[in-house]
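S.K.: sequence? don't have it. structure:
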């Protein structure tokens, strides 16, 4: 069901309920007022009849009881204190009005004697007025409901017009024009906030789309180069290698290109796995992950001096120090990437610190004394396959930092890179415990 139809339907039901309740309220109190007026009228008629008839002393006197019956179907009966009926007279009652007969009793005192006067009659005029009122209320409510439906349709169209405009603008946005934005209106009401939120989401989608295109472009370029080199090596070997030594040399060159391809492919697969649905996070020891990553770094760079220092453990964490919810494999990979970068670009010692900045946060800092990163390159460090100018001539594909950042964010943490050209680089990972 369309929102417009829902709004009209609910608005109509709400107002119809209020109208019916108000009409019932008016009809009920009008009926009660009619009853009260008619009872007063019957009481006055009964007292007048009693005063006249009792003073005349006999029904055959100057005034006959029938002459006092002024209301439709009126019946009059006067009873003495002993229960004897002194006067009784009744007018004819139309058969179709018999169920409308109403009665009341009054007491009349004359010369110290109290008489009971019973009177009943039909309020023909009052019931006719109630019937007219009921007809007016029914016709008025039906007419009002029709007007309400029309007004609801107009108001729903008026209020939903901005949404229809947003929908129309959204339908025009495709993958080829993600830069287009939705009109945000007055930027204050709910629809404007919806458009603003959608524009923010669209900006993120555009950024991710551009990053994806850039990633695919760089990946295809990185893959094309070793493939072309490998193809050229094999074609050259097939055409010109005549001896075993020449063939071995060509095979060795081809193997290097294959290893390069395998390393690049593994990096791309690891980066893609970090974008997969979040793995289950279990309690892990960050110090153990760091120790494992240090072992990998020492094996890859045996001549590099890596110094590890551990800060004090807060009393609140003494039972399970350096423990946090996470994925041990991903955390080890992320820490190794930071160590790999530091050892790759620094000839001096690499300083690693594991500490608690506060009782709810674990921090790992990796500091090197390498060439540093130019300010212009720092904004693009987390783009896949981007390499800073200081990385020229060094092995790598520009996948380590983007992967590390995704792993850290997956664990609810933050990765910060502080660097200055010629002064080294410090990478800091902060993770909640």
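M.R.: Arrived safely, thanks for sending. Values in this document were obtained by computation on a predicted structure and should not be read as measured data.

S.K.: CA atoms for contacts and neighbours, from now on please.
M.R.: Fine.

S.K.: SS state for residue 237?
M.R.: Under DSSP: H, G, I helix; E, B strand; the rest coil, the three-state class of residue 237 is helix.

S.K.: Name the next helix or strand downstream of the helix or strand hosting residue 307, please.
M.R.: For residue 307, the host element (DSSP states H and E) is strand 306-310. Once strand 306-310 ends, the next helix or strand along the chain (criterion: DSSP H and E) is strand 323-326.

S.K.: Name the surrounding residues that touch that following strand.
M.R.: Defining contact as CA atoms under 8 Å, 6 or more residues apart in numbering, one finds that strand 323-326 is touched by 280, 281, 282, 283, 284, 285, 286, 411, 432, 433.

S.K.: in the helix or strand where the fifth one lies, what counts as buried?
M.R.: Looking back up the chat, that one is residue 284. Taking DSSP H and E as the definition, one finds residue 284 inside strand 282-285. Of all the residues in strand 282-285, those buried under the rule 16 or more other CA atoms under 10 Å are 284, 285.

S.K.: Would you check the distance separating the strand holding residue 307 from the middle of the chain?
M.R.: 47 Å (CA atoms, centre = their mean, to the nearest Å).

S.K.: Mind giving me the packing neighbours of that strand?
M.R.: Here strand 306-310 touches strand 350-358, going by 3 or more CA pairs under 8 Å, 6 or more residues apart in numbering; DSSP states H and E.

S.K.: Could I get the buried residue list for the helix or strand just after the strand it packs on?
M.R.: Proceeding N to C from strand 350-358, the next assigned helix or strand is strand 361-367, under DSSP H and E. Neighbour counts over strand 361-367 (16+ other CA under 10 Å) mark 362, 363, 364, 365, 366, 367 as buried.

S.K.: which one of the residues you listed is nearest residue 92?
M.R.: Closest approach to residue 92 among these (CA to CA): residue 362, at 102.0 Å.

S.K.: quick one: the closest one from residue 289, how far?
M.R.: From residue 362 over to residue 289 the distance is 13 Å, taken as CA to CA, to the nearest Å.

S.K.: For the closest residue in space to residue 73 that isn't next to it in sequence, which three-state class applies?
M.R.: By the measure of CA to CA, 6 or more residues apart in numbering, the closest residue to residue 73 outside its immediate chain neighbours is residue 93, 4.5 Å from it. Taking three-state DSSP as the rule, one finds residue 93 in the coil state.

S.K.: Got another one to weigh against that:
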């Protein structure tokens, strides 16, 4: 069931429920008023006939004749009069006798002075009447034909109005819900036109600043992120294809030349060395891509535990020096470690070591002295690590793009690389809720500052 139908039915149900409550209250109040009014009429008629019998001294036959004549044209009240010994003194028509009084009923009238009750749909009243110091019992009963007729008409009119109101309310509910949800319908129509080939399309924003407009804005923001993600994916595939093709082509060419011509041992050795270098580039690229994939995982999917940053830095320094013995890496602690918590973070040891190794290798690669300095300090809430070098620096135009995957600046001719390291490092630091920034001047060196919050 659509939201429009649900809203229409819900609106109709709630309104119909309210109308039904009011209708029941009105009908019940009307019926109660009819009942009380007719009881007052019975009381008045009974009292009038008692006065005619006791005070006006009108004989029984005359009163009965009046009753019989009136009964043929109107719904006359039937009256019976008893003394306090329950002897019948007068009855309009003993043959009909609707009430059929008994001792218990008459005794109740004497005790309570007045009683009211129903006989099927006939209303009856009993009252104590005093005359010349004696107590008498007056019983009266009648069928409220006119009152019941009015009640029936009122009930019929209420039912007609109620059913008509439900139909009208449902129609109006459909109209208003359609109008209220028309912006949502427009959004659905816009969304159906959007696919992977036209992610530049956006949902039209409604004029009213309501929840639907907020939904449309949020959806457009999601499309912005998806479009950027798709563009990044295209760029990634394009760049990785280029990075893989270059060493593979060089390796294939070298091997084909070696296989096609007879060469000396030194030439074969040189060709093998070149092929090994190209293969090593492929290995480094593959490892970088695997690390990049790990850094792109959801944070909840990566195992994290409490680790000491100084130990991770020492391991990263040792691994770099093992792979590149010609590098020189200095590690400086600017403060004495007073508390292990000040040098500890919650994170993934492997990923952090990869990030630190990338920063150390970059500092050494782009420095003529192949030297990098690591300075570490800590505060109560975070640890700050600076990776400094005195190398060729980074051009100002390249600084905004150095963390973009596969981007290589004007200094790419100084050292080999694939443009993944800094992008990978930034993702790893962000994964640990940290930040990384860089300050660099051409020909003066660069300083990368990493800030990581404590556990």
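M.R.: Looks like it came in fine. Model, not experiment: these values are computed from the prediction.

S.K.: Once they're superposed, tell me the TM-score.
M.R.: TM-score of the superposed chains, computed with TM-score structural alignment, normalised by the length of the first structure, equals 0.88; 425 aligned residues with a CA RMSD of 2.7 Å.

S.K.: that older thread, pull the number of nearby residues for the residue nearest to residue 73 of the first structure.
M.R.: A count of nearby residues for residue 93 of the first structure, using other CA atoms under 10 Å, gives 17.

S.K.: what do you get for the one 4 residues further on?
M.R.: The burial metric for residue 97 of the first structure, expressed as a neighbour count using other CA under 10 Å, is 13.

S.K.: check contacts around the nearest residue to it once chain neighbours are set aside.
M.R.: Excluding its sequence neighbours, the residue lying closest to residue 97 of the first structure (CA to CA, 6+ apart) is residue 122, at 7.5 Å. Residues in contact with residue 122 of the first structure, defined by CA under 8 Å, 6+ apart, are 71, 72, 73, 74, 97, 100, 101, 102.

S.K.: where's residue 76 of the second structure, which helix or strand?
M.R.: Residue 76 of the second structure belongs to no helix or strand, assigned by DSSP H and E.

S.K.: Ignore what I typed, I meant residue 102 of the first structure.
M.R.: strand 101-110.

S.K.: who does that strand touch, helix- and strand-wise?
M.R.: Contact partners of strand 101-110 of the first structure among helices and strands, from 3+ CA pairs under 8 Å, 6+ apart: helix 3-56, strand 113-122.

S.K.: now it and helix 3-56, what's the angle there?
M.R.: Interaxial angle of strand 101-110 of the first structure relative to helix 3-56 (axes from the mean of the first three to the mean of the last three CA atoms, to 10 degrees): 40 degrees.

S.K.: With residue 324 of the first structure as the reference, measure out to the nearest residue to residue 359 of the first structure once chain neighbours are set aside.
M.R.: In space, residue 359 of the first structure comes closest to residue 314 once its chain neighbours are excluded; the distance is 6.0 Å by CA to CA, 6+ apart. Separation of residue 314 of the first structure from residue 324 of the first structure (CA to CA): 14 Å.

S.K.: which of those two has more neighbours?
M.R.: Taking neighbours as other CA under 10 Å, residue 314 of the first structure and residue 324 compare with residue 324 leading, 20 against 15.

S.K.: The more buried one maps to what in the second structure?
M.R.: Taking TM-score structural alignment, residue 324 of the first structure has residue 345 as its aligned residue in the second structure.

S.K.: wait, which of the helices and strands packed on strand 101-110 of the first structure is closest to residue 85 of the first structure?
M.R.: Across these, residue 85 of the first structure has its closest neighbour in strand 113-122 (9.6 Å, CA to CA).

S.K.: For the residue nearest to residue 357 of the first structure when sequence neighbours are not counted, list the residues it contacts.
M.R.: The shortest distance from residue 357 of the first structure to any non-neighbouring residue, by CA to CA, 6+ apart, is to residue 363 (6.8 Å). Residue 363 of the first structure is in contact with 353, 354, 355, 356, 357, 428, 429, 430, 431, counting by CA under 8 Å, 6+ apart.

S.K.: Apply 7 Å and report the result again.
M.R.: Residue 363 of the first structure makes contacts with 354, 355, 356, 357, 428, 429, 430, 431, as judged by CA atoms under 7 Å, 6 or more residues apart in numbering.

S.K.: Check the gap between it and residue 310 of the first structure for me.
M.R.: 10 Å.

S.K.: again, but for residue 323 of the first structure
M.R.: From residue 323 of the first structure to residue 310 of the first structure the distance is 14 Å (CA to CA).

S.K.: and those two? which has more neighbours close in?
M.R.: It is residue 323, of residue 323 of the first structure and residue 310, that has more neighbours when counted by other CA under 10 Å, with 19 against 12.

S.K.: ok, back up a step: how about the buried residues of strand 361-367 of the first structure in CSV, adding distance to residue 306 of the first structure?
M.R.: Below are those laid out as CSV (distance: CA to CA, whole Å):
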residue, distance to residue 306 of the first structure
362, 20
363, 17
364, 14
365, 12
366, 10
367, 10
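
S.K.: just those residues now: which is nearest residue 132 of the first structure?
M.R.: Minimum distance to residue 132 of the first structure across those is 82.5 Å, recorded for residue 362 (CA to CA).

S.K.: tell me the contacts of that closest one?
M.R.: Counting by CA under 7 Å, 6+ apart, residue 362 of the first structure touches 355, 356, 430, 431, 432, 433.

S.K.: Can you tell me what the first one aligns to in the second structure?
M.R.: Put plainly, it is residue 355 of the first structure. Residue pairing (TM-score structural alignment): residue 355 of the first structure is matched to residue 378 of the second structure.

S.K.: do the fourth one as well
M.R.: For residue 431 of the first structure, the aligned residue in the second structure is residue 452 (criterion: TM-score structural alignment).

S.K.: Next, count neighbours for the nearest residue to that match once chain neighbours are set aside.
M.R.: Leaving out its chain neighbours, the residue that sits closest to residue 452 of the second structure by CA to CA, 6+ apart is residue 434, at 4.5 Å. Residue 434 of the second structure: 18 surrounding residues under other CA under 10 Å.
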